[in-house]
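J.: Next come a sequence and a model predicted from it.
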Amino acid sequence: LHKCKIVSGQTLKKTRLYMNKWQHSFFSIFFLLFTYYVNSQPSYKKEVLEDMIRFNREMKSDRLIVSIKDTIITDVTFRGKPNDKFLIYSITKIFSGIAIGVLIDKKLIENPEVSVATFFEEWKNDTLKNKITIRHILQHTSGLSSTNGSQEIYPETDFVQFALESSIMTEPGQTFFYNNKAINLISGIVKKVTGQSLELFIKENVFIPLEINNYKWQTDKKGNTWAMDGLWLTANDLMKVGQMLCNFGEWNSKRILSESWCKMMFQIPLVNAMNGKYGYAMAIRSLPIQEKISITRKTIDTLNQLGLKTELVQKLQMLHKKDHYKYLELGLTLNQLFTTREMEEISSFASRQMIPLYTVQNGNFYIKHGGEYGLLITAFPKQKKVVVRYLGEKWGRKKKDDGTDNKYLIDDEIVNYMIGL
């Protein structure tokens, strides 16, 4: 016979109490995990997304990908194959800003105020060109002559040398003018600093950690990687770049760029009443209904402590007669308070210290860069939203009936869909 152990009522009571506590703990943990899971999932308006897809189909898009909180919520191939590469044209420029950030993060250059003449002897004795900094190149304020297009550049053997030989039209930092010619100097700077082409440098430091391997990048006859355009990427790989920028330099738990450099990249120049809205090789916009920016007291105090001229600090303090401004409003106020040279002096000082000058209230801004004919990447860092739209040349080249614009260019409409999503 088996011996039976008699369990007292006291023991049973303790056991039930223990079981109740265990069950309570289990359900508490389960509830917390479930709540975390639900909160981490992207929420969006399904009807807005469906309308966005319908509109892109009507507007001849080849590819449309939307991501929220690093999760792809739609990935549509209207024509071709999902991993077809497209020439992304001017979106290529984003990688110039990224490349300089990697160089700074690796301490291979000190900051964006390094003179371009540091790398090119022929500029050292030119009293205007030797004032041009890396920041000027990235923000399109170098003053070098250029047309908006690239047709004058394509026939050249050496794009970097062609930029070096450009005449200078205005003093550096005085005016914004989109410059395809000057941006190619970034390719030359990367080669001078690292001994690598811009393509190889980006491959090792950006593409490999982003798991991008299906790409092509054009070079000039001298072997220089084009910085102005020339990169072919799949839509999914460009999405990874947008997600990385949304996360201030991090992707899939890998740190690719420092957060401090990303914050610098998202700053636009003070000149032209801040109407250029172009950061370090990428366009920057604020959300239209929440366009509130300011140069904060904390920033001004920091600049003062680091040694910015007293008279410039005092003028900056006058901005606090009002809490917030719109971009153009702040730009016009700065124009009234400062000369363009004083604004450039402030910008240069802040850039040398790696201090973002202004702050967008609640982080309500977005990064937007378009390529020829209707290619687009837009990223909303605060909302963790990214959209990539590809449009092939067949439809992209078609003009409106009045001939004024590309018929299937829908950048603004896509941004509005993303805001409403």
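T.: All right, it came through fine. Residues are numbered from 1 along each chain as shown.
J.: okay, CA-based contacts and neighbour counts for the rest of this
T.: Will do.
J.: hang on, residue 369 is in a strand, isn't it?
T.: Yes: Residue 369 forms part of a strand when assessed by DSSP: H, G, I helix; E, B strand; the rest coil.
J.: That one against residue 387, yeah?
T.: No: contact criterion CA atoms under 8 Å: residue 369 and residue 387 do not qualify, at 10.9 Å.
J.: list residues touching both of those two?
T.: Jointly contacting residue 369 and residue 387 under the rule CA atoms under 8 Å, 6 or more residues apart in numbering are 376, 377, 378.
J.: From these, pick the one nearest residue 351.
T.: Using CA to CA, residue 378 is the member of these that sits closest to residue 351, with 25.0 Å.
J.: hmm, back to that, now, the shared contacts of residue 369 and residue 387 that are in helices?
T.: Residues from the shared contacts of residue 369 and residue 387 lying in helices, with DSSP state H as the criterion: none.
J.: Can you say which of those are buried?
T.: The neighbour-count criterion (16 or more other CA atoms under 10 Å) marks 376, 377, 378 among the shared contacts of residue 369 and residue 387 as buried.
J.: structure B:
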Amino acid sequence: MTQPADTPPQDALSLRPLAAADWDAWYDALEVAFGEQEAPERRSLWRGLTEVDRSLGVWDGAVPVGSAGAFSFRMAVPGGAVLPTAGVTMVGVAPTHRRRGVLTALMRHQLDEVHERGEALAVLVASEPAIYGRYGYGLASWQLGVRVERSRVTVRRSAAERERGTELDRVRLRLADPARAAAACERLYARRVPLRPGMLARRPGWERLPLLDPPAERKGHGALQCVLAEDRRDGELLGYARYSTKVVWREGGAAGEVRVREVTAADPESCAALWAYLLDLDLTDTVVAENLPVDDPLLHLVSDPRRLRPRVSDALFVRLVEVGDALRSRHYAAPVDLVLEVADEFCPWNTGRWHLHAAGPNAAAACEPTDAPADLALSVRELGSAYLGGSSLAALAGAGLVRELRAGALAEAAHAFGWPVAPWLPHEF
């Protein structure tokens, strides 16, 4: 593959940064690679959010045949720091140009740029998870989906509600126009970001994504709705839920569906109130949510968790671009003093031994190169899987992916890398 050029030769593939004028052709090629055509509203949103200076294309003559982009995110990590993170996106290769090194060239160029920018982390959502492990991305978070027979469950009252009694319940629910309520909802969302690893701080423009509601994508559902949970004493926003409903009439009556897009709550009472509302809407008998944290309170709020029919699927893949910076930027659940021998064929500056030291959960960590004997050996892929606290190093060792070189080191590392709250990616990108 040739180096970037203004006018690529007609008989060679050329990798070069995207020009704004080429966006439509570049995105057309991406849609072909994915075998789908997006609604105009969704395409317009992605066009507005595309960071052209972080987008790459491979051309065969004048025809785009490969693409990769990145968003300049900030992502929460264990301990509450919100770190600059490259959100890898819009990766595709034309079906006519597979297995010709196009994707590898794009990944190589992109990770070099992330390295030059000084971003310690890169993340992505994989359309095909088997692809990205060879580039050092490890599965770091899962998402929970539920499909609830609402007539078969009830929502338990919180301890605070039981103590005060329902007549003193401070949570008031109110329907609101999703667009008009968006600014207040975004402020609440922003306050929640540091509390859960994997959450993304939304930059200007990204507040449009949760409101995206193309009629062509509704699949029989009505328009997007928003219910607010407010403190009835002073009107403070405590939580919100975005959802849509589809009414289906059968012989026995209405059997509609509630599709839950998002539930964000600042405390247990507002969380319980919002789920009680969603599970009690007239003319419906099924509630569906596709993306919840795997430790979502809903699992414990309902009277019969089996009726949730929970299922888990892969979500966020994490790649440590700068091992030292990444490991000293998070906190650890317990004291840790280890030497990690890291293998990284794709980003060789990470390969070697790293001494990780932290005195405890609230202490700053140190991580520097060392020649000392290693305690654990693993690849950067497994380090990415464990980074947010969602995958246990002990489980990875059980799969033969982490090797213990000093007795006791694995238990120490698994405990320290864990985190009380499961990581979660709140939305697509």
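T.: Ah, there it is. Just so we're clear, the structure is a prediction, and the values are computed from it rather than from any experiment.
J.: TM-score for these two?
T.: Here the superposed chains carry a TM-score of 0.22, computed using TM-score structural alignment, normalised by the length of structure 1; 165 aligned residues with a CA RMSD of 7.5 Å.
J.: Among the buried ones among the shared contacts of residue 369 and residue 387 of structure 1, name the ones in strands.
T.: The strands, defined by DSSP state E, take in 376, 377, 378 from these.
J.: Could you pull up the residues touching the second one?
T.: Yep, that's residue 377 of structure 1 we're talking about. Going by CA under 8 Å, 6+ apart, residue 377 of structure 1 touches 91, 238, 239, 242, 368, 369, 370, 386, 387, 388, 389.
J.: tally of neighbours for the nearest residue to residue 86 of structure 1 once chain neighbours are set aside?
T.: With CA to CA, 6 or more residues apart in numbering as the criterion, residue 86 of structure 1 has its nearest non-adjacent residue at 5.0 Å, and that residue is residue 232. Residue 232 of structure 1 has 19 neighbouring residues, counting by other CA atoms under 10 Å.
J.: Make sure residue 232 of structure 1 is indeed in a strand.
T.: Yes: counting by three-state DSSP, one finds residue 232 of structure 1 located in a strand.
J.: What is the burial count for residue 19 of structure 1?
T.: 12.
J.: how far away is it from residue 13 of structure 1?
T.: According to CA to CA, to the nearest Å, residue 19 of structure 1 stands 10 Å off from residue 13 of structure 1.
J.: what helices or strands is the helix ranked longest in structure 1 leaning on?
T.: Longest helix in structure 1 by number of residues (criterion: DSSP H): helix 9-40. Packing contacts for helix 9-40 of structure 1, counted by 3 or more CA pairs under 8 Å, 6 or more residues apart in numbering; DSSP states H and E, involve no helix or strand.
J.: next SSE after it?
T.: helix 46-58 (DSSP states H and E).
J.: What is the very next helix or strand once past that next one packed up against?
T.: Using DSSP H and E, the helix or strand that follows helix 46-58 of structure 1 in sequence is strand 63-68. Strand 63-68 of structure 1 sits against strand 71-77, helix 235-246, strand 385-390, with contacts defined as 3+ CA pairs under 8 Å, 6+ apart.
J.: those helices in the stretch 251-400 of structure 1, which residues are they?
T.: 259-265, 297-306, 310-317, 327-337, 340-352, 393-396 (DSSP state H, counting those that start in this stretch).
J.: what's the closest of the shared contacts of residue 369 and residue 387 of structure 1 to residue 48 of structure 1?
T.: Scanning these for proximity to residue 48 of structure 1, where the rule is CA to CA, the winner is residue 378, at 16.9 Å.
J.: how close does that closest one sit to residue 138 of structure 1?
T.: Taken as CA to CA, the span from residue 378 of structure 1 to residue 138 of structure 1 is 19 Å.
J.: repeat for residue 104 of structure 1
T.: 14 Å.
J.: Looking at the two, which one has more neighbours?
T.: Applying other CA under 10 Å to residue 104 of structure 1 and residue 138 shows that residue 138 carries more neighbours, namely 27 against 17.
J.: thinking again about what came up before, out of residue 369 and residue 387 of structure 1, which sits in the busier spot?
T.: Legend: neighbour count by other CA under 10 Å for residue 369 of structure 1 and residue 387, higher for residue 387 (27 against 20).
J.: residues contacting that one?
T.: Counting by CA under 8 Å, 6+ apart, residue 387 of structure 1 touches 64, 65, 66, 67, 239, 242, 376, 377, 378, 379, 418.
J.: Now distance to residue 395 of structure 1 too, for these, in JSON lines please.
T.: Formatted as JSON lines, the contacts of residue 387 of structure 1 follow (distance: CA to CA, whole Å):
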{"residue": "64", "distance to residue 395 of structure 1": "15"}
{"residue": "65", "distance to residue 395 of structure 1": "19"}
{"residue": "66", "distance to residue 395 of structure 1": "22"}
{"residue": "67", "distance to residue 395 of structure 1": "25"}
{"residue": "239", "distance to residue 395 of structure 1": "22"}
{"residue": "242", "distance to residue 395 of structure 1": "25"}
{"residue": "376", "distance to residue 395 of structure 1": "15"}
{"residue": "377", "distance to residue 395 of structure 1": "18"}
{"residue": "378", "distance to residue 395 of structure 1": "21"}
{"residue": "379", "distance to residue 395 of structure 1": "24"}
{"residue": "418", "distance to residue 395 of structure 1": "23"}
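J.: Return the distance of the closest residue to residue 60 of structure 2 other than its chain neighbours relative to residue 57 of structure 2.
T.: The shortest distance from residue 60 of structure 2 to any non-neighbouring residue, by CA to CA, 6+ apart, is to residue 13 (4.8 Å). Residue 13 of structure 2 is 10 Å from residue 57 of structure 2, where distance means CA to CA.
J.: These two: which is more packed in?
T.: Neighbours were counted for residue 13 of structure 2 and for residue 57 using other CA under 10 Å; residue 57 has more, 28 against 24.
J.: I figured that one hits residue 66, correct?
T.: Yes: counting by CA under 8 Å, residue 66 is a contact partner of residue 57 of structure 2 at 5.5 Å.
J.: ok so, going back, now, of the helices of the stretch 251-400 of structure 1, which is deepest in the fold?
T.: Among these, helix 259-265 has the highest mean neighbour count (mean count of other CA atoms under 10 Å), at a mean of 20.
J.: Summarise which helices and strands that one is packed against.
T.: Counting by 3+ CA pairs under 8 Å, 6+ apart, helix 259-265 of structure 1 packs on helix 94-105.
J.: From the contact counts, what lies against the next helix or strand after the helix it packs on?
T.: Later in the chain than helix 94-105 of structure 1, the nearest helix or strand by DSSP H and E is helix 134-138. With contacts defined as 3+ CA pairs under 8 Å, 6+ apart, helix 134-138 of structure 1 has these neighbours: helix 180-183, helix 185-194.
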